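>>> only the shape, not the letters, is given here:
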């Protein structure tokens, strides 16, 4: 299973990648989450401009047999939704790359420090 060292993770299986500017980030679901869900057929997120508190649902991911909520890892505002998600299967093939879901502006960048590092996430999923 792929668990990149440079990302932070939630117990709900989202990842966050803070960008170089330190104020924006990309958010998606982990390799573990996409493998547990199976073939992803649809991703729906709230639109750009939506303000979220930590743990607020920002969308859903639909697989062949189930639908799962997506939760904001930190307090943020959605700046952009990934247009590539029109082909939702990209989340299965590249969850940490082209399969990112939203780009966000961090309201409190220090919240990222409270998320799981790669080692703690490996332990959570039994890797």
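Alright, I've got the coordinates. For clarity, every value in this text was computed on a predicted model and none was experimentally measured.
>>> CA only for contacts and neighbour counts going forward, please
Will do.
>>> contact partners for the residue nearest the centre of the chain?
The residue lying closest to the centre of the chain (CA atoms, centre = their mean) is residue 28, at 2.2 Å. Contacts for residue 28 (CA atoms under 8 Å, 6 or more residues apart in numbering) come out as 14-16, 95-96, 99-102.
>>> ok, residue 85 next?
Contact analysis of residue 85 by CA under 8 Å, 6+ apart lists 42-43, 91, 99, 101.
>>> ok, and here's another one to check against it:
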């Protein structure tokens, strides 16, 4: 069974969003997604300053099995990328909610309000059934 953490917002495309500040959100892929992909070998992410749009691709993730698009759960401007993924993409497999996070974005408005519009842990778990 995949780990689903409380307090995060989830998408049907298996991304998660965590509030990290009043208007900042950290984004990654779920434990379920990393299990489905298999061993991650490369992650292509936007650069700081790039804008991402909710529901639109923001980069790609490559495993030994496939290449998949990563989708933005919310809209905003990239303020930080996880530089460690460049040399250690396997962090997405071992720590999808911690060391394997992908980007942080600054949004217009309240981060907690935006994240609350996503699936909560219970709704995401039902999606997995």
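Arrived safely. Owing to the predicted nature of the structure, the values given are computational and were not obtained by experimental measurement.
>>> quick check: TM-score for this pair?
Remark: TM-score between the superposed chains equals 0.94 [TM-score structural alignment, normalised by the length of structure 1]; 125 aligned residues with a CA RMSD of 1.0 Å.
>>> filter the contacts of residue 28 of structure 1 down to the ones in strands?
Here DSSP state E is the test, and the contacts of residue 28 of structure 1 give 14-16, 102 as lying in strands.
>>> out of the contacts of residue 85 of structure 1, which is nearest to residue 1 of structure 1?
Closest approach to residue 1 of structure 1 among the contacts of residue 85 of structure 1 (CA to CA): residue 91, at 14.5 Å.
>>> ok, that closest one touching residue 82?
No. In this structure, residue 91 of structure 1 is not within contact of residue 82 by CA atoms under 8 Å, at 10.9 Å.
>>> quick one: which of these two has more around it?
Set side by side, residue 91 of structure 1 and residue 82 show more neighbours around residue 91, with 29 against 15, by other CA atoms under 10 Å.
>>> with adjacent residues omitted, what lies nearest to that one?
residue 99 (4.3 Å; CA to CA, 6 or more residues apart in numbering).
>>> number of residues surrounding the one you found?
Neighbour tally, residue 99 of structure 1, other CA under 10 Å: 23.
>>> which residues sit in contact with it?
Residue 99 of structure 1 is in contact with 28, 82, 84-85, 88, 90-93, counting by CA under 8 Å, 6+ apart.
>>> do you know how far the residue lying farthest from the centre of structure 1 is from residue 38 of structure 1?
Most distant from the centre of structure 1: residue 65, at 20.2 Å, with distances by CA atoms, centre = their mean. Going from residue 65 of structure 1 to residue 38 of structure 1 by CA to CA, to the nearest Å gives 8 Å.
>>> give me the common contacts of those two.
By CA under 8 Å, 6+ apart, no residue touches both residue 65 of structure 1 and residue 38.
>>> picking up where we left off before, looking at the contacts of residue 28 of structure 1, which is nearest residue 4 of structure 1?
Out of the contacts of residue 28 of structure 1, the member with the shortest distance to residue 4 of structure 1 (by CA to CA) is residue 96, at 8.3 Å.
>>> verify the contact between that closest one and residue 32 for me.
No. Using CA under 8 Å as the test, residue 96 of structure 1 is too far from residue 32 to be in contact (11.2 Å).
>>> on the three-state scheme, residue 92 of structure 2 is what?
Assigned with DSSP: H, G, I helix; E, B strand; the rest coil, residue 92 of structure 2 falls in the helix class.
>>> how close does it get to residue 53 of structure 2?
22 Å.
>>> contacts only, for the closest residue to residue 34 of structure 1 other than its chain neighbours.
Leaving out its chain neighbours, the residue that sits closest to residue 34 of structure 1 by CA to CA, 6+ apart is residue 92, at 5.7 Å. By CA under 8 Å, 6+ apart, residue 92 of structure 1 lies in contact with 31, 34-35, 38-40, 99.
>>> let's see 7 Å
34, 39-40 (CA atoms under 7 Å, 6 or more residues apart in numbering).
>>> export those residues to JSON lines and tack on secondary structure, distance to residue 22 of structure 1 and neighbour count?
Listed next are the contacts of residue 92 of structure 1 as JSON lines, based on DSSP: H, G, I helix; E, B strand; the rest coil; distance: CA to CA, whole Å; neighbours: other CA atoms under 10 Å:
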{"residue": "34", "secondary structure": "helix", "distance to residue 22 of structure 1": "27", "neighbour count": "20"}
{"residue": "39", "secondary structure": "coil", "distance to residue 22 of structure 1": "33", "neighbour count": "19"}
{"residue": "40", "secondary structure": "strand", "distance to residue 22 of structure 1": "31", "neighbour count": "22"}
